[in-house]
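Trainee: Got a sequence here, can you model it:
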Amino acid sequence: MHHRHTLAAVAAGILLTAGIGATIPAGASTAPLSKTQATALVVNARWGGHATFDRLVIDVRGAMPPVTVHQVGALHYDGSGGRVPLAGKQFLEIRLSPAAAHDDAGRSVYQGPRLLKIHLPALKGVALTGDFEGVVTIGAAFDTKPVYKTFRLHSPERFVVDIAHPVGCRA
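Mentor: Sure thing, here's the model as predicted:
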């Protein structure tokens, strides 16, 4: 009886090993990808004023990750939850994920503003509000509810938010 259990265990081990070996192609690496290979790096945020809109551009190194933009009542730092001291009455929260603003060694690769007041017709401030657990968050401040459109540009990768303002405003 003991011999049958041992034989069954050995046979199960052989089958399991053969099954696992069959699922990994020869020459394939089982090492995990590094963060810089698998995760986009957010390297800058910049802005400009135009005759009928203000533009916020987020520069990304690597493939553009999914991006969400939400109007929020206030901006909060990811991780701590502390309120971002950015003047404004209306805010946009821009979330890129999976993404990072630091390299594998933990050094920042982000060259944009951490917290900056801006004097454009619509855009009043920009802040890096998070680089936490694979999510980079950037906040934008406005005096009035922003009317905006978003799109992506390529070579290099950029995420763009255009915020409308009345014709005739000077940037």
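
Trainee: all contacts plus neighbour counts: C-alpha atoms, from now on.
Mentor: Will do.

Trainee: residues contacting Lys124?
Mentor: 87-88, 117-118, 140-143 (CA atoms under 8 Å, 6 or more residues apart in numbering).

Trainee: Here is a second sequence; please produce its structure as well for comparison:
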Amino acid sequence: MKKFPTWLAVILMAAGLGFVAPGPASATTSYCGLVWGSLAKSDSDMSGAPVTNVRTGQHYCFDRMVVDLNGPVDGYTVRYVPTVVQDGSGFSVPLRGSAFLQVTVNAPAYDGSGSATYEPKNRVDVTNVAGYQTFRQVAWANSFEGYTSLGLGVRARLPFRVFTLDGPGSGSRLVVDVAHFW
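Mentor: Here you go, the predicted structure:
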């Protein structure tokens, strides 16, 4: 019977030490297990496939923007910038948020005859991101000389990832995910 209070005391002391002296922080510890970072991401190939749509969605750990193309996504550049710049004119694109991602797809938003394949109904708010945890605004920054750019206003400089997906059909998608937290 005397062993029980001794073991109980040892267990409580060990548990108490865990609260008083936590283990060292890990470099890979992150929000939702995401270890993306916030540096520029790019692929320098060019695509002849035109942009056909831009859409957004909310996920548990991140907000997502998707750029649809009518063919393969071959190149892009996504990076944090002090100001998003409009293609062709160089004018700044005003955005809501505390940090700004310039998303450039190496693909036009027009076909070979110059007809638009995608023209947002509202260039200032391409998609409605009201109520999103990270996104504050998606704005059209133009399509010029084979490049299409968008401004993505976010609440802070947060980690992000960029990747491409095939489909549907012969199309493809450029995906930009921005984490809710570090």
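
Trainee: before we move on, the earlier item: for the contacts of Lys124 of the first structure, which ones persist in the second structure?
Mentor: Retained in the second structure by both residues aligned by TM-score structural alignment, their matches' CA atoms under 8 Å are the following of the contacts of Lys124 of the first structure: 87-88, 118, 140-143.

Trainee: which one of the contacts of Lys124 of the first structure is nearest Gly48 of the first structure?
Mentor: Using CA to CA, Ile118 comes nearest to Gly48 of the first structure of these, at 9.8 Å.

Trainee: Aligned to the closest one, what sits in the second structure?
Mentor: Under the alignment (TM-score structural alignment), Ile118 of the first structure maps onto Val129 of the second structure.

Trainee: do the same with Gly106 of the first structure
Mentor: That one, Gly106 of the first structure, aligns with Gly114 by TM-score structural alignment.

Trainee: Name all residues that make contact with that match.
Mentor: Residues near Gly114 of the second structure by CA under 8 Å, 6+ apart: none.

Trainee: what two of the kept ones among the contacts of Lys124 of the first structure are the furthest from one another?
Mentor: Among those, Ile118 and Asp143 lie farthest apart (CA to CA), at 11.5 Å.

Trainee: After the longest strand along the second structure, which helix or strand is next?
Mentor: In terms of residue count, the longest strand belonging to the second structure (DSSP state E) is strand 135-144. Sequence-wise, the next helix or strand downstream of strand 135-144 of the second structure (DSSP states H and E) is strand 147-154.

Trainee: with the first structure superposed, average distance for the helix or strand just after that next one?
Mentor: Of the helices and strands lying after strand 147-154 of the second structure in sequence (DSSP H and E), the nearest is strand 160-166. Relative to the matching residues in the first structure, strand 160-166 of the second structure has an average distance of 1.0 Å after the fit, by mean CA distance after the TM-score superposition for the first structure.

Trainee: I am finished for the moment; much appreciated.
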